[in-house]
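*Asks:* Sequence and predicted structure, then a few things I'm wondering about:
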Amino acid sequence: MVKLSKRLQMIADRVPVGSKVADIGSDHALLPTYLAQKGQIVYAVAGEVNPGPYEAAKRQVMETGLSKIIQVRSGDGLAVIEAGEVNVITIAGMGGSLMASILEAGKSKLAGVQHLILQPNVGEEQVRRWLLENGWKLTSEVILEEDGKIYEILTAEAASEAEKLELEVLYQTWQIPGGVCVNKDRLLLMGPYLLKEAADIWFVKWESELKKLAMIQSQLKLSNTEASVAKAEQVSQEIRDIKEVLACLQKVKP
């Protein structure tokens, strides 16, 4: 059986038994291969737009004798599947902006899909926003560190018509014990489940983000143009807001 990285293993663990899966940007098709070898899925499409990884995925499937279960297809995003062909989609290892654009462009292919398991490398906010605006219920978030990098895995389910009316509830302004209010934009940025859980690795991520923002701030202060001054103040406010949330959560951590 193929061995997965910690990140891919956590994605695999979230795929329901008996699923039909499309793994978009499948690279070497490691995830669908593992799921098929384990008997966790009945069918998979491994989609890859780049020629090198596409060929590697085809070799992987052929060498493991799984060509009756896994189809490797060349194409961009959800163009590799037909509507109703799968009920789970996994997308991992790309930016949140690209991920959201793939989902937006492939909306017509999401009919019958019940679960989205998404691991953006950056720009998680854009993925959460797309899910919220397009009738998908964010059901869980997990954060992990591997090889010095921090990843978030977002799992969402297709919302019923009744549930769509309640999607905003997850992002309602929440008051942290201690007084700080966290609004919708902050929850979209920092993660509604992750913020409330406030795991140690989540604090590490946001301390790192603060350092990046401080570097941007120092660069902006080198310019006296009106746009740079305004942007520097905007970044300063963002730094203050994040620090306030982190400080408040640190106080209430058990």
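*Replies:* Okay, I see it. Please read all numbers here as calculations on a predicted model, not as lab measurements.
*Asks:* C-alpha from now on. contacts and neighbour counts both.
*Replies:* Noted.
*Asks:* quick one: furthest residue from the center of the protein?
*Replies:* Centroid-distance maximum for the chain: Asn224 at 37.2 Å, with C-alpha atoms, centre = their mean.
*Asks:* helices or strands next to the lengthiest helix in the chain in the packing?
*Replies:* In terms of residue count, the longest helix belonging to the chain (DSSP state H) is helix 226-252. With contacts taken as 3 or more C-alpha pairs under 8 Å, 6 or more residues apart in numbering; DSSP states H and E, helix 226-252 sits against helix 200-220.
*Asks:* contacting residues around Leu103?
*Replies:* Residues near Leu103 by C-alpha atoms under 8 Å, 6 or more residues apart in numbering: Gly77, Leu78.
*Asks:* what about it, distance to Ala46?
*Replies:* Leu103 sits 16 Å away from Ala46, going by C-alpha to C-alpha, to the nearest Å.
*Asks:* This protein: strands as residue ranges?
*Replies:* Shown for the chain, the strands assigned by DSSP state E span residues 19-24, 41-48, 70-74, 88-94, 115-120, 136-146, 149-158, 174-175, 181-182.
*Asks:* any idea where the helices of the stretch 1-150 of the chain begin and end?
*Replies:* Remark: helices assigned in the stretch 1-150 of the chain by DSSP state H, counting those that start in this stretch are 6-12, 30-38, 51-63, 96-105, 124-133.
*Asks:* take a look at this one as well, against the first:
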Amino acid sequence: MTSTVKLSRRLQEVAAFIPEGTKFADIGSDHAYLPCFVCLNDKHAKAIAGEVNEGPWQSAQNAVQRFDLQDRIEVRLGNGLQILNNNEVNLVVIAGMGGALIKTILEEGKSRLGSVERIIVQPNVDERNVRYWFSTNGYSISKEKIIEENGHIYEIIIADKHDVSQELTERQLLFGPCLLNAKTDLFKIKWNHEYKKRMRVIEQMKRAESPNYGKLDMFKNELDWIEEVLHDGSRDT
């Protein structure tokens, strides 16, 4: 039996936001490394690892057996949150997918979130989509973290259940309310890159036979926001 799990930095950061003694679900768990890591380091934690494809599901089963955690981690085959029963977990992790897919998983499975007090997501792209879902479904973003690993910049978003939906401005949806307040060096590196990327997109759209002027205006607005944020303009208006 192997006693340690080698976890990527982004998943270690995700694990740090899981309180001790939590029963949680890891959706799209792949090899179940995150549940294994958490349960090996927290003897009171329990987990459900969900996978939609048989190959990763079998890999997760093998990992749980290798770490001798069958009594604390259950591996289930199924789509998104549909693997969960009502009131079965109090925390959900969805990491390593696009924001649009994470939003779809949350929307299609929100009937299974009755007892879920915290949701931790790590979208690879399109974080705005997930923030919008949180803001309209009774979850407030309490923490955000931006990290770099292997040349990629990732954002981790932690949302806690709240009686009143959190109202976020368009800028907060784009940049992240917590990240916008902190404006770390890595945040600035990301948005310098995003500024250049939007500039290229605008130039390509202008050369199109039938430009989409609505999208052009949206990208131009975002360029203005990025300029203000990077040059210490208003933090949020």
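*Replies:* The structure has been received and is ready for your questions. Just so we're clear, the structure is a prediction, and the values are computed from it rather than from any experiment.
*Asks:* would TSV of the strands of the first structure with mean neighbour count and distance to Glu168 of the first structure be doable?
*Replies:* Below are the strands of the first structure laid out as TSV (neighbours: other C-alpha atoms under 10 Å; distance: least, C-alpha to C-alpha, whole Å):
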stretch	mean neighbour count	distance to Glu168 of the first structure
strand 19-24	25	28
strand 41-48	24	32
strand 70-74	21	36
strand 88-94	21	23
strand 115-120	25	19
strand 136-146	18	9
strand 149-158	19	14
strand 174-175	14	12
strand 181-182	16	14
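*Asks:* count of neighbours near the counterpart of Leu188 of the first structure in the second structure?
*Replies:* Using TM-score structural alignment, the equivalent of Leu188 of the first structure in the second structure is Leu173. If you count neighbours by other C-alpha atoms under 10 Å, Leu173 of the second structure ends up with 18.
*Asks:* measure Leu173 of the second structure to Asp26 of the second structure for me?
*Replies:* From Leu173 of the second structure to Asp26 of the second structure the distance is 24 Å (C-alpha to C-alpha).
*Asks:* ok, back up a step: make JSON lines out of the strands of the first structure and add distance to Gln9 of the first structure.
*Replies:* Listed next are the strands of the first structure as JSON lines, based on distance: least, C-alpha to C-alpha, whole Å:
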{"stretch": "strand 19-24", "distance to Gln9 of the first structure": "14"}
{"stretch": "strand 41-48", "distance to Gln9 of the first structure": "15"}
{"stretch": "strand 70-74", "distance to Gln9 of the first structure": "18"}
{"stretch": "strand 88-94", "distance to Gln9 of the first structure": "12"}
{"stretch": "strand 115-120", "distance to Gln9 of the first structure": "12"}
{"stretch": "strand 136-146", "distance to Gln9 of the first structure": "11"}
{"stretch": "strand 149-158", "distance to Gln9 of the first structure": "11"}
{"stretch": "strand 174-175", "distance to Gln9 of the first structure": "32"}
{"stretch": "strand 181-182", "distance to Gln9 of the first structure": "32"}
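*Asks:* Select, out of the ones you listed, the one closest to Ala214 of the first structure.
*Replies:* Among the strands of the first structure, strand 149-158 comes nearest to Ala214 of the first structure, with 19.4 Å by C-alpha to C-alpha.
*Asks:* residues in contact with that closest one?
*Replies:* Residues outside strand 149-158 of the first structure that contact it (C-alpha under 8 Å, 6+ apart) are 7, 11, 14, 113-121, 124, 131, 135-145, 201, 205.
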